[in-house]
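In: for reference, the sequence and a predicted model appear below.
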Amino acid sequence: MDYSEEVVTNLGFSRLASSSPRLARFRDELADDPSAAVTSLLADAEAAQGPIVEPSADAHPGNEFLVTFVHVDDVDHVELNTQALMLSVPRQSEPMIREPGTNVWTLVVRVASGITTAYRYQVDPPSLGGTTDDMIAKLSDPEQYNAFAAAYARSIRPDRHNPRRVHDSMSGSSEPLNCVLVMPGAPDTLAEGDLEGKIEEHALPSGRRVDVYQPAKSGEDFPLVVMLDGEYCRSGRILEHLDAAIAAGQVPPVRVVLWHNLSPTSRMVEMACNPALPTALANELFPWLDHRDELPPVEQRVLAGFSYGGLATAFVIMHRPDLFGSAMPISASFFYTPDPATEPGEWLARQVTPGNSAQARWFLAVGQLEDTVIGLPGLEPGATMVSGVRHFRDVLVTAGADVTDLLEYPSGHEMFTVRAALERGLPALLGASPIP
C-alpha cells in the first residue's frame, strides 16, 4: 500500500491526508517488530503530549502542518471529532484507521498554523442526522436531544497523552473530557482566574437561573455584560478566563450576568428571533438588577451570545435598541429563517435598518474553522458561518451602525472563540484601549 503524503481526495474531505512522515515510519516498522513499533509511536505521542505535529512538505513553510492523531483501543470503530477537520454540518467526526494487526487507530489531518481547537476520540458516536434540518430538529426535541447527549457522552475517549483538557458542554460531565490541540504560532492563552467569592447563583422570580460575577472589588459601579447560554459559559469556563484577563489589565472590570436557558432545548425556541427573549430581559432581569443597584446606564450595557445565542443577541439589540448599548454576536447563526418554506436564509440581515441597529456599538466574531458549507435550503451555494457573519457586518455598516471590528479567530465554533471575542471586544465596546 502507498502511504505517501498525498492528500486523500477520494474521500472528499480536503483536510485529510493519507499519511505523515511519522506514521509512514510506524507502518514500515510494523513489518519488522509490531510491538516495538507501537511502543515507539506511543512514546512519541507521549513526548508530543498529544497528536504528533510535523511540517507539511507541499505547503508553504510554517503555514500548514500534518497532525497525526493516535488512539489505542480494542474496539471495532473509533472516530475523531474535531473542528480542525472542517467537516460540513451536521457531520462532526471522521472514522479513524485501525493499523493492521494492532489496536492502534490513526488519522492524519492538515491543520493551519496558529489554530487552537478541541478534539476528542469517540467510540461508536451518535449521529446528528444527514442534513442541517435533521440536526436542528434533533437539538430542538427534548427526547431526541437527551438520547443524543447520553450516547455522545458514552462515546467520548480523551487522549491519554494530552494533559490539556477543557470541558465538553454536551457530555454533561464534571470532568474535562475534551483535549486541546495548540498549533505552532497559536495565540497565547491566559491562565484561568480564581472565582472564589466573585460569583453568586440566583433564581429570578420566574425560576430562571442567573449567575452574577464581579471582580474582587465590590460595591463599585461596573459596566454590565449579559451573556446568553449561561450554562454553556459556566462549563466552558468563560468567567475564569475573563477573570484572568481583567486581572492582567487586558479587559476593564465588568459585572457579568450569565442568563441560563430553561432547558437544553428551550434555547432553540427562545433564541430563534423570538420577542419573548427581549421581553424577559426587560421585565425579569433588569428590574431584579435595578433592585440590587447593579443596572448601569444603557451605554454601559453589553449583550453577548454564541451560536444561536449570537443570533438572539443581534435580534434583541434590533428589537429593543433601548436595552443595551453594545452587542457582541459570536459565531452567530445568521443563516436562520423563521419559515424555510417561504423565506430565504439570513432573514435577520434583511431586517437591519438605521433605526434598529445604529444606536448600538457592535463587535462581531467568528472562528476561522467555521468556513464550512451549512447546506440549508434557501442559502446561497457555499454559504458558511463565516460568510454569514461577514454579510451581517456589511449590512450593519451600510445601515450606519458603529461596527468596531469583526474578529476572525483561529479556532472553531467553540469556547476558544468566545474567550477571544470577550478579550478583544469588551475593551473596544466599553471605550478602553483595544488590545494590540
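Out: Everything's here; your move. None of the values given here were measured: they were computed from a predicted structure.
In: please count neighbours and contacts with C-alpha atoms only from this point.
Out: Noted.
In: helices along this protein, start to end?
Out: For the chain, applying DSSP state H gives helices covering 21-32, 34-48, 132-140, 142-155, 230-235, 238-247, 267-270, 276-280, 286-291, 308-319, 354-357, 385-398, 415-429.
In: and those, which is most packed in?
Out: Highest mean neighbour count of the helices of the chain: helix 308-319, a mean of 26 (counted as mean count of other CA atoms under 10 Å).
In: before we move on, back to that, and Gly367, which of the helices of the chain is closest to it?
Out: Smallest distance to Gly367 across these (CA to CA): 5.9 Å, for helix 415-429.
In: what packs against that closest one?
Out: Counting contacts by 3 or more CA pairs under 8 Å, 6 or more residues apart in numbering; DSSP states H and E, helix 415-429 packs against helix 238-247, strand 326-330, strand 361-367, strand 402-409.
In: OK, contacts around Arg407?
Out: You called it Arg, but residue 407 is Leu. 363-366, 421 (CA atoms under 8 Å, 6 or more residues apart in numbering).
In: which one of those has the most neighbours?
Out: Val366 (32 neighbours; other CA atoms under 10 Å).
In: and the strands in the stretch 51-200 of the chain?
Out: 52-55, 64-72, 78-82, 93-95, 97-98, 104-112, 116-123, 156-157, 165-166, 178-182, 199-203 (DSSP state E, counting those that start in this stretch).
In: please compare the first structure with the one that follows:
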Amino acid sequence: MKLAWSGLLIGLTALPASAMECETSPNRGEQKGKFDASGEVCFTLPTLGENYVSARLSGVTDARLLDEQNRAIRTLVSGGPADGQHMLLFSLPVKQASSLVLHGEAGSAWHFQWQINETHALAVEEQQSPASPQLQKLSRELAAGGNTDAFWRARQQEGTPMVEPVDAQHKRVTFLWRGARSNVYLLGSPGGDHDALFRLGQSDVWFRSYIVPADTLMQYKLAPDVPKVAGSLREQQRAIQVSAQADPLNPLTLSPVNLDRWNRFSLLALPASRYFSAQRMAQPIRYGSLTRHSLSSHHLGNSREIKIYRPRVAQPARWTLFMFDGQNWQDEYRTANVLDGLIARHLLPPINIVFIDSLDHARRGKELPPNPHFADFMAHELVPFLQRQGITLARQKTILAGSSYGGLASSWVALRYPRLFGNVLSLSGSYWWTPKGEPVNWLARQYAQSPRYPLRFWLQAGQFESSGPGGGNYRHTLAFEKVLREKGYPVSFHASSSGHDYAGWSEALVLGLRDLTGLAHGKPATPDVTQNKVLYSAKH
C-alpha cells in the first residue's frame, strides 16, 4: 500500500478522466457500498475557503482528487490492497470545485467517512537573524530598499537548498520557501521534528539553516501554511501532511518522476557519488528476473504480494535477502533494479531478493513490531513457499533486512527463528518499541535474557535521528548494539549523515550487504552522540 505522502503512483495518470455521475457530499458524512463493474465511485466535494479534510477509507485500492475539469490534483492512495484501510489528511483547492474518485475491485465493499473543516493557517511568530552570508547580504539589500527578485532568480538557476562552505567537514545548508502567508515547516531531517522556517523580515523569503556533515544525504518536503486543526498536539503535528510537498526549486529526487508534488520527496545529496541514483533506479532489470506472487497466510489471516528477484547466474545464488516493506523498496525505490546492476559489476555477489508487502499502515503497525504470528508466517509459510519456487535457503547466507519497524522486525524474527535466519541488516530500527505497560528497549532485554544464537548483526542509524523519547532511533540503536556486543554477538554499528528516510537507508543497504557477504570489511563507527547533537543544531 502507498499513501499520498510516501506512495507510488502506478498508472493512475493514465486512467480516463471520464465525466462520471458524482454524488454531492456535505462537509461531513459517511457512505458505504459495493463497487459495480466499473470499479469506480465519485463524490463532488464542497467549494470552500481554506480547509483541511480528514478521511477514512476502506476497501479502496486507489483514490485521487480531481479539479472541475477532471484533471488529477493529488493522488491519495495508490496500489492499495482491496481490503486496506487508510487514514488521510489533505486539503481541497480553495474556492474551486473538486471531486474525489475512488477505485476498487468490482463487487467489493467500500467505506468512506470524512469531515471537512474550514480553517486558517497556523501562525508562527518566531524570527531569527540569518547566519547564511547570502541571506545576510540580502537582508542588507532589503533594508536599503531593494527586493528579492535577483535572489530568487539565482535560486532558480542554482537550485535549493542553498549550500555554503563552513569547513572541510561541514556545510551550511539553508532550506528556502517563497511567499507563504503564515508558516512553513520542514518535514524530514536534519532536525527531524517538523522544524519551522523563519521569515526574513517582511519579505517573501522563508528560511532555516543547519550546519551538517559534508556527506549528508537526506530526503525532505516543505509544508507552507500548515492549517490549524482541532484536537491533540499529535493531531496538529500530523497536519503537516496537508500541505507537505516537494521543494519546487530542487529538481533532485529519488521518487518516480510521475508522482505529483504531494507524493514526491526532494533530495539533498552532498556526497559526490552514491549507489542509488535516479539514473540507476530507472535502469531495467537486465541480468536477472523479477516475479510477483500472491501468498495467503493462515497465521496472519490475510494475503499479500511477494516479489522475488533472482539473478541469472550459472549456479543458483547462495545468498537470499528478505526485505520488509517490500512494496516501497521495489515499487518506489527500484532496489532490485539497482542491485541487479551491482551484481553484474561484481560489487555484490549473486543474491536472491524476497520483497514482502506490508499491506497498509494499520496492519504494518501490528505485524512488524514483535509479533509471534508474523514470525511464524515467515518461518512456516514464506520459507516453504520459497522452497517450492526453487529457492534453497542456507541459514548462514540469509539476511533479514528492513527499515524503521522493518529493522525491528528483522531482529525479532531472527531471535524467534535463528535456525532459519542467520544475518540481520537493520536500518534505523525502532528499538524504542515496547509492549504496552513495559519499559522501552523491550527487544534488547529479550536478547539479553535469551541464549546467544549463531546470528550476525549490521546496524545502521542516521545521526539526525535524535528526536523522540530517549533520544530517538540513533541512541536506541546504539543501546541495542551494546547489549548484543556484551552478549557476545558479532555486531557492528554504522552511523549515516542522514535521517529517517530511504535516501540514507538505500546506501546503507548496499554497504551492509557488502559487509555481510564478505565483499567489504568496514570498521564499525561509534561517533560521539553528544557532539552530533550540537553539530546539527538549527541555531547555526
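Out: Everything's here; your move. Computed from a prediction, not measured in an experiment: that's the story for all the values here.
In: if we can go back for a sec, with distance to Tyr119 of structure 1 as extra columns, can I get the helices of structure 1 in CSV?
Out: Listed next are the helices of structure 1 as CSV, based on distance: least, CA to CA, whole Å:
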stretch, distance to Tyr119 of structure 1
helix 21-32, 19
helix 34-48, 15
helix 132-140, 20
helix 142-155, 13
helix 230-235, 16
helix 238-247, 18
helix 267-270, 25
helix 276-280, 33
helix 286-291, 38
helix 308-319, 22
helix 354-357, 37
helix 385-398, 20
helix 415-429, 13
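In: can you list which of the contacts of Leu407 of structure 1 carry over to structure 2?
Out: With both residues aligned by TM-score structural alignment, their matches' CA atoms under 8 Å, the contacts of the contacts of Leu407 of structure 1 that structure 2 also has are 363-366.
In: the strands of the stretch 51-200 of structure 1: which one's closest to Gly325 of structure 1?
Out: Closest among the strands of the stretch 51-200 of structure 1, once you apply CA to CA, is strand 199-203, at 24.0 Å.
In: what stretch of structure 2 does that closest one fall on?
Out: Under TM-score structural alignment, the match for strand 199-203 of structure 1 in structure 2 covers residues 290-294.
In: ok, average deviation of that stretch from structure 1?
Out: Its aligned residues in structure 1 lie a mean 1.6 Å from stretch 290-294 of structure 2 after superposition (mean CA distance after the TM-score superposition for structure 1).
In: ok, and the closest non-adjacent residue to Asp215 of structure 2?
Out: Excluding its sequence neighbours, the residue lying closest to Asp215 of structure 2 (CA to CA, 6 or more residues apart in numbering) is Pro271, at 4.8 Å.
In: rewinding a little: want to throw the helices and strands packed on helix 415-429 of structure 1 into JSON lines with distance to Glu231 of structure 1?
Out: Formatted as JSON lines, these follow (distance: least, CA to CA, whole Å):
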{"stretch": "helix 238-247", "distance to Glu231 of structure 1": "10"}
{"stretch": "strand 326-330", "distance to Glu231 of structure 1": "16"}
{"stretch": "strand 361-367", "distance to Glu231 of structure 1": "20"}
{"stretch": "strand 402-409", "distance to Glu231 of structure 1": "23"}
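In: that older thread, in CSV: the strands of the stretch 51-200 of structure 1, plus mean neighbour count and distance to Gly425 of structure 1.
Out: CSV is the format used below for these (neighbours: other CA atoms under 10 Å; distance: least, CA to CA, whole Å):
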stretch, mean neighbour count, distance to Gly425 of structure 1
strand 52-55, 20, 31
strand 64-72, 23, 28
strand 78-82, 24, 26
strand 93-95, 19, 31
strand 97-98, 18, 41
strand 104-112, 22, 24
strand 116-123, 24, 19
strand 156-157, 21, 33
strand 165-166, 18, 23
strand 178-182, 23, 23
strand 199-203, 13, 22
